[in-house]
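In: Fold the following.
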Amino acid sequence: MPEMNGQPLLSYIVLSYNYEEYIGTTLRSILEQTVQDFEIVVVDDCSRDRSVEVVRSFNDPRIRLIVNEHNLGGAGSYNRAVQAARGTWLVNLDADDWIAPNKAEIQLRAVQKDPRLDIIGTHVKILDHEGKPHPDAPSLEAGINQPHNLNLVQNWVGMNWLCRSSSMVRREAHLRIGLDDAAMVRAPDYELWTRALRMGCKFAVVPQQLTFMRLHKRGVTHADPLGQFLELSYAMMRNLIPLAEARALHPTVESIIAWVARHGELCKLEPRHAYRLLGIVLATPEFPDFTAFRSEVLSDEPDNALVRAGRRALTTYREGSPGFAYANKLERDIGEFIHARNYWQAQAEHWERVYHMRRTRYTPRRIAAALLRRAKIAPELLRKLDGYR
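Out: Model (predicted):
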């Protein structure tokens, strides 16, 4: 059995939460690697199943298990693993995925060819929860497994082409760029990758399907489209826009603003919040973390400058431009919302007036008097009706 001697070359980071049926496959795929100079740092985020027992069943001193005392979420658990890892390279692998036996060997070979590399991914093969080919795999893989140059800012606009489970990150570079934003749930890896790009890290992707990724309902990335939209917007505002401006990539800045303005999730925000988000993307103020950004977007405090900036951003999409139709749709939605609000408010006031009027008009005494009046004229009405027979 291999023993740990000094600093390992690779530190595999495996995050687990209720993945007892998968994590055994994940760990075996690491133990079967052709490069054996590694440690495995497993962080269990308070699993309620037998995940911890499965990890402990592997009798290998290179496996280090960290069990959180309370639930930290994916980003918080990842940060614990990064701080505990000792390897020259940090190799990410989610507890429901697995890798080909020669993955690390091929990625290290790419580093030998280009020692400037800091982050190396691979192409992926997408499977379902049972490890069988996913029905959507052909279309998904056709988009992901393309020769995307991840060193170009424009290739990151609204898209994450780097699968975390395929990535290998130089530890020295990771410590320089910092940890995950622990408040992010849907796209912490996207924020980390775009921050690495902003801070000068060099990317590469091995064009071989060496990572096997499960796509199933328990994944968190696409479970909250609005939350993901806000996290992506934050990452682009924080990392991509300053980098694009520094490189004088003005069309890229325009495409980022257009991506936010055209996104379907923007209409799910209340109008003032949608305008605030666009205003923030234009102004790019500094925020300590995603929590502060989200609080500012969803704030109800009046900030006419941000709201005006956001509204003006939509007016730049004139007729004939790509954003014109969306700008019109948002303005129509806002107008319809105001119209509906005014209509139902008027209806409520009308029925309240009717209720009070009837309550004062139709007292028991008045109702009885009306019935008596009708009783008196009933015989005359009957005679008239008989005349038409």
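
In: From here on, just use CA atoms for contacts and neighbour counts.
Out: Will do.

In: Doesn't N155 lie inside a strand?
Out: No. Secondary structure of N155 (DSSP: H, G, I helix; E, B strand; the rest coil): helix, not part of a strand.

In: who touches it in this structure?
Out: Contacts for N155 (CA atoms under 8 Å, 6 or more residues apart in numbering) come out as H148, N149.

In: for S16, same thing?
Out: Counting by CA under 8 Å, 6+ apart, S16 touches I23, V42, V43, D44, D45, S47, S51, D94, A95.

In: now the nearest residue to the first one once chain neighbours are set aside: how far from R373?
Out: Read it as I23. Using CA to CA, 6 or more residues apart in numbering and skipping residues adjacent in sequence, the residue nearest I23 is A95, 4.9 Å away. From A95 over to R373 the distance is 85 Å, taken as CA to CA, to the nearest Å.

In: I have a second one here; can you model it like the first so I can compare?
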Amino acid sequence: MVYLAQQPRISIGIPTYVRTTYIGTALESCFSQTFSDYEIIVHDDTQDESIKGIVESYGSPRLRYVQNTPPLGLVSKLNDLLTRARGQWLVILCDDDAFEPGLLEELLQLAQAHPYASLLRSRNRLIDEAGRELTLDLSWPEVLDSSSFLERLFLPGDRNIAMNLTGMMFRPAQLQALGGFVNLYRAWHVDRLAWAQLGAEGPVVSSPNVLCNIRIHEGSITSGSIPDYGKALESDLVMKGIVERLIANKLAVATSEAEKQNLHSAGTAFAGYLARHMSRSLDHGLLAALASPDAGKQSDLLNVMAQLNIPSFSTERAYRVLRHLPLWARKAAVACIYRYKQHWFKRPAKRRKSGA
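Out: From the prediction side, this is the model:
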């Protein structure tokens, strides 16, 4: 029998919903850890017994299972994990990802070596459905101060780490005091916003060892459609306010020119990130409007684009041409473009998981 302390050092939180294919692998990667003082909380929105049966089959005292009726949604589950976690540290594990055996032990050693760290991570390996390696993400310096971390956090994907919820270790009480995970449309920005808020509080420490496996599959790839562009843009603007305030607050207390320069660079990088995201929202909004018989929707979107000063994107000119075609031709063109976008998102060079 495994003895589990009332207050384990580390809590592992696994938010899940319906997906049974990989949950066993995720749990096995927890049980294989070389560090033993941890608990696992499986937070499940599934309304049948499929996930519950898998979890209970392990019969482990480390496991705590929570079933939500009605479903809470991802961000509400993440915030509830902040309250339920008994450990000093919390590590999120998405239900299709997996840890290497030494992850918890190494991150705790780094936490002991850097007691003021607010966020700890290892390098990630992106894998496919069968667990085969696709690519490794970038290696960061072992310690980044807040300004250096914020400078890097919003860089484009090919210059950044694989951004994800899985594998980041932090104090749940600290994130809870900062307001928790921010609940935006389709859980957009949930990981990046949380890491920005925590990273602004203290150093961010990274292990160069590859100890996290992030699975890329059809169900995890960023969606090729955005049903409600209005909510999408609203979420982007909420994030804009949060991050700009965060950077401004850091600038107000910065004591060195290097720190100030890093924070100005962070602001520039964030502006680029937000522009890319808002362009994407408008891209998909315009695409959906092309298939609508209401021509006014297309004009409204173009007006929004001008009002918010959203940069032009590569497909905008094509959409402006297509909007003059008859409806049947527009619908056929939209179907072709959606197929192309889905293929494009699945290319290995562009594979990234959504924060949702």
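
In: TM-score, when you put one on top of the other?
Out: The TM-score (TM-score structural alignment, normalised by the length of structure 2) is 0.69; 290 aligned residues with a CA RMSD of 3.4 Å.

In: who has more neighbours, A95 and R373 of structure 1?
Out: A95 (27 against 10; other CA atoms under 10 Å).

In: average offset between the longest strand seen in structure 2 and structure 1?
Out: Longest strand in structure 2 by number of residues (criterion: DSSP state E): strand 204-215. Here the mean offset of strand 204-215 of structure 2 against structure 1 after fitting is 1.2 Å, by mean CA distance after the TM-score superposition for structure 1.

In: other SSEs contacting the longest helix belonging to structure 2?
Out: When structure 2 is parsed with DSSP state H, its longest helix is helix 257-290. If you count contacts as 3 or more CA pairs under 8 Å, 6 or more residues apart in numbering; DSSP states H and E, helix 257-290 of structure 2 packs onto helix 146-153, helix 229-253, helix 295-307, helix 316-322, helix 327-345.

In: Please identify the deepest-packed of those helices.
Out: Highest mean neighbour count of those: helix 146-153, a mean of 23 (counted as mean count of other CA atoms under 10 Å).

In: Next secondary structure after it?
Out: strand 169-170 (DSSP states H and E).

In: contacts for that next one?
Out: By CA under 8 Å, 6+ apart, the list of residues contacting strand 169-170 of structure 2 reads W89, L90, V91, I92, L107, S118, L119, L120, R121.

In: which secondary structure element contains the spatially closest residue to the fifth one that is not a sequence neighbour?
Out: Read it as L107 of structure 2. Nearest residue to L107 of structure 2, sequence neighbours excluded (CA to CA, 6+ apart): L120, at 6.4 Å. L120 of structure 2 is part of strand 119-127 when elements are defined by DSSP H and E.

In: again, but for R64 of structure 1
Out: Short version: R64 of structure 1 belongs to strand 63-67, going by DSSP H and E.

In: Okay, angle between the helix or strand that comes right after that strand and strand 63-67 too, please.
Out: Scanning forward in sequence from strand 63-67 of structure 1 by DSSP H and E, the next helix or strand is helix 73-84. For helix 73-84 of structure 1 against strand 63-67, the angle by axes from the mean of the first three to the mean of the last three CA atoms, to 10 degrees is 130 degrees.

In: mean distance, helix 73-84 of structure 1 to its aligned residues in structure 2?
Out: Comparison of helix 73-84 of structure 1 with structure 2 after fitting gives an average deviation of 1.8 Å (mean CA distance after the TM-score superposition for structure 1).

In: which residue packs closest to the most centrally placed residue in structure 1, ignoring adjacent ones?
Out: By CA atoms, centre = their mean, structure 1 has its centre lying nearest to Q228, at 2.1 Å. Nearest residue to Q228 of structure 1 in three dimensions, chain neighbours excluded: R186, at 5.2 Å (CA to CA, 6+ apart).

In: how would you label that neighbour: helix, strand or coil?
Out: Going by three-state DSSP: R186 of structure 1 is coil.

In: Quick one: residues contacting it.
Out: Contacts of R186 of structure 1 by CA under 8 Å, 6+ apart are V220, T221, H222, D224, G227, Q228, E231.
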